[in-house]
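Trainee: 3D, please:
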Amino acid sequence: MNLLIRTTIISVIATASNANATNINQFINTRSCDQVIDKKFYKICYDYKAKGAKFVAYTLKGKNVGAVNIKKRPSFYPEKSIPSRYRTYPNDYTHNEFKADRGHLAPDAAFDWSKDSLDSVYSMANIIPQYRSINRHTWIKAERYARSIAIKLGEVTVINGVEYGSQRMKKSGIAYPKGYWKMLCNDAKGFKRCLYYKNSKTIKTKGDKLKDHVVDCSTLT
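Mentor: The predicted structure is shown next:
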């Protein structure tokens, strides 16, 4: 076969196979984000107006899941790389009117395999307001599912997105999310699944199942 033709065919095949590939940089880049924060173990797309993350993304290795399980949790800390007027603090959530938890986007249970990785997810740039029932009973199932996929497939790319509403915390000005989504991908294994969760105090947790939150990934991009 002519070398030029062969090269062209290979190029077309490669382009086709990567057409639907999921790249963290599609979400976390200087066009979409007021500030890109590289926490070494994951990346944050930070929105100054919302005073919170738009996206948090990382690749979770199956070998790290459950490898150490550090029990002692670090303290939350402000992200000093963010300009002070857009920065959030642990006490911004104290006695807040939404009774919201400090919700992790990159969860501690996925990063408890080393002191440095665990400490990284306690940056307030990785924290968003979540109703307690969502944080403690439903969203946690999506986090657990991501870890199981990482073990099964060897690794999984996780992209977390936040949909902010018009409401804000009065004391801090932090925008309150209407919902969150989680995209799980392993392009090499042909795996892609997306989950969406409303951030509402009226959500019923009894009988909640993971399949109730599965959505078409194309609606999130």
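Trainee: going by C-alpha atoms from here, please, whenever you check contacts or count neighbours.
Mentor: Will do.
Trainee: mind naming the longest strand for this structure?
Mentor: Across the chain, the longest stretch assigned as strand under DSSP state E is strand 155-168.
Trainee: please name every helix or strand in contact with that strand.
Mentor: strand 52-61, helix 139-153, strand 175-186 (3 or more Cα pairs under 8 Å, 6 or more residues apart in numbering; DSSP states H and E).
Trainee: okay, now the residue nearest to Tyr48 when sequence neighbours are not counted: neighbour count?
Mentor: Closest residue in space to Tyr48, ignoring its immediate chain neighbours: Tyr86 at 5.4 Å, by Cα to Cα, 6 or more residues apart in numbering. Number of residues near Tyr86 (other Cα atoms under 10 Å) recorded here: 17.
Trainee: distance of Tyr86 from Tyr197?
Mentor: Look at Tyr86 and Tyr197: by Cα to Cα, to the nearest Å, they are 26 Å apart.
Trainee: ok, now Arg147?
Mentor: Relative to Tyr197, and taking Cα to Cα, Arg147 is found at 18 Å.
Trainee: swap in Leu105?
Mentor: In terms of Cα to Cα, Leu105 sits 13 Å off from Tyr197.
Trainee: now do the strands in this structure.
Mentor: Secondary structure of the chain (DSSP E): strands located at 35-38, 43-47, 52-61, 100-104, 127-131, 155-168, 175-186, 191-198, 214-215.
Trainee: the structure of the following sequence is requested for comparison with the preceding one:
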Amino acid sequence: MSKPYNDKMSIARTLILVGVTIIIACCIVKACNAMMPHLAPEVPAAITDTKGLLDVKTAPGVPEQIKQYTGFKVSFNKETHLPNWVSWELTADETSGPALRKGKKFFKDYDIEGCPTHADYTGSGYTRGHMAPAADMKWSELAMTECFTMANMCPQVQSLNSGTWGKLENKCRDWAIRDSAIIIIAGPVINPPAPDEFIGNTEVAVPKQFFKVILAPYANPPRAIAFLMPQGKVVGGMQNTVVTVDSIEALTGHDFFASLPDSIENILESKSQFHKWNNAK
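Mentor: Predicted structure coming up:
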């Protein structure tokens, strides 16, 4: 056998061996990728730039008048006579304080066009449901007084107001203590093309649903969760009303947390797990 022939055979065997090695390596990499969860872009350890988190891009074409109160911000709709949304930050320190609810009175804010009166709800069968609750305003006497503006109210049946909605408000205070602070945005859902029930001489629209969007910007990592509750008794507890922030945006047309980088906003708004949120350390 000639040497050139041996050299050719040796080269051929080497090439075959290299090819087989490459194929095996590719198979191993592919198998590993299949077994490992796809890694999403990382959420930062905490959101350090929180400016703008209380601002909401209200749905296009929806009437709004913005007013900043001591403890919360309102986007008010002069046509429905309801807030489009109410936003506030609740810190751990603000979950308690000397301000009392007792003696506070509901009032019409004459600075807000279309703001209803206390009497519009009287005898309607609906309670004056706070969007920013009084119990979140204990830290300031003025904040407590102002949260009784009718611009902060929506008609709610008693079974919701003092039931699951009220329980969620209590949970929010627990979460604010745990996470040092949370951002809360709450409001009504008016079914298009127009509401079909009104109360009072002002003709306040009666919502069919209510939403609450919550962000824990200082948690590690930051988390978001949303709730959508019907105008009525909630069956199965608040965990059955958990939805994503994305779904609330699709339903209302509002854009929450738009000040965040899109990469972070998209991750936070697409996930919503009650047990993971509630049991976070």
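Trainee: nearest to Lys71 of structure 1, of the strands of structure 1?
Mentor: Closest approach to Lys71 of structure 1 among the strands of structure 1 is made by strand 100-104 (16.6 Å; Cα to Cα).
Trainee: in structure 2, what stretch matches the closest one?
Mentor: Structural correspondence for strand 100-104 of structure 1: residues 126-130 of structure 2, per TM-score structural alignment.
Trainee: quick one: the matching stretch to chain centroid distance?
Mentor: Relative to the chain's own centre, stretch 126-130 of structure 2 is displaced by 21 Å; criterion: Cα atoms, centre = their mean, to the nearest Å.
Trainee: likewise stretch 100-107 of structure 1?
Mentor: The answer for stretch 100-107 of structure 1 is 10 Å, by Cα atoms, centre = their mean.
Trainee: give me the contacts around that stretch.
Mentor: Contacts of stretch 100-107 of structure 1 with the rest of the structure, by Cα atoms under 8 Å, 6 or more residues apart in numbering, involve 42, 56-58, 93, 121-122, 126-132, 135, 143, 160.
Trainee: again, 6 Å this time
Mentor: The set of residues external to stretch 100-107 of structure 1 that reach it, using Cα atoms under 6 Å, 6 or more residues apart in numbering, is 126-132.
Trainee: tell me the most packed of those residues, by neighbour count.
Mentor: Busiest of the contacts of stretch 100-107 of structure 1 [other Cα under 10 Å] is Asn126, holding 29 neighbours.
Trainee: quick one: what's aligned to that one in structure 2?
Mentor: Aligned partner of Asn126 of structure 1 by TM-score structural alignment: Asn152.
Trainee: in contact with that match, which residues?
Mentor: 130-131 are the contacts of Asn152 of structure 2 under Cα under 6 Å, 6+ apart.
Trainee: and the gap between it and Lys108 of structure 2?
Mentor: 10 Å.
Trainee: one step back: including distance to Arg6 of structure 1, could the strands of structure 1 go into JSON lines?
Mentor: Putting the strands of structure 1 into JSON lines (distance: least, Cα to Cα, whole Å) gives the following:
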{"stretch": "strand 35-38", "distance to Arg6 of structure 1": "40"}
{"stretch": "strand 43-47", "distance to Arg6 of structure 1": "38"}
{"stretch": "strand 52-61", "distance to Arg6 of structure 1": "34"}
{"stretch": "strand 100-104", "distance to Arg6 of structure 1": "48"}
{"stretch": "strand 127-131", "distance to Arg6 of structure 1": "50"}
{"stretch": "strand 155-168", "distance to Arg6 of structure 1": "32"}
{"stretch": "strand 175-186", "distance to Arg6 of structure 1": "28"}
{"stretch": "strand 191-198", "distance to Arg6 of structure 1": "29"}
{"stretch": "strand 214-215", "distance to Arg6 of structure 1": "39"}
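Trainee: got the buried residues for stretch 69-77 of structure 1?
Mentor: 69, 76-77 (16 or more other Cα atoms under 10 Å).
Trainee: which one of those sits closest to Lys189 of structure 1?
Mentor: Asn69 (27.2 Å).
Trainee: residues contacting the closest one?
Mentor: Shown in contact with Asn69 of structure 1 (Cα under 6 Å, 6+ apart): 112-113.
Trainee: quick one on the thing from earlier: for Leu105 and Tyr197 of structure 1, work out which one has more neighbours and name it.
Mentor: More neighbours surround Leu105 than the other of Leu105 of structure 1 and Tyr197, with 25 against 20 (other Cα under 10 Å).
Trainee: find the centremost residue of structure 2, please.
Mentor: The residue lying closest to the centre of structure 2 (Cα atoms, centre = their mean) is Val213, at 1.8 Å.
Trainee: in structure 1, what residue corresponds to that residue?
Mentor: Per TM-score structural alignment, Val213 of structure 2 is aligned with Met183.
Trainee: tally of neighbours for the closest residue to that match other than its chain neighbours?
Mentor: Nearest residue to Met183 of structure 1 in three dimensions, chain neighbours excluded: Cys194, at 4.4 Å (Cα to Cα, 6+ apart). The number of residues packed near Cys194 of structure 1 is 21, by other Cα under 10 Å.
Trainee: any idea how far Ile149 of structure 1 is from Cys194 of structure 1?
Mentor: From Cys194 of structure 1 to Ile149 of structure 1 the distance is 13 Å (Cα to Cα).
Trainee: ditto for Lys72 of structure 1
Mentor: Taking Cα to Cα, one finds Lys72 of structure 1 at 25 Å from Ile149 of structure 1.
Trainee: go on, Thr157 of structure 1?
Mentor: 10 Å.
Trainee: same question for Ile127 of structure 1.
Mentor: In terms of Cα to Cα, Ile127 of structure 1 sits 23 Å off from Ile149 of structure 1.
Trainee: I'd like the helices and strands packed on strand 155-168 of structure 1 laid out as TSV, including distance to Thr30 of structure 1.
Mentor: Below are these laid out as TSV (distance: least, Cα to Cα, whole Å):
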stretch	distance to Thr30 of structure 1
strand 52-61	12
helix 139-153	27
strand 175-186	21
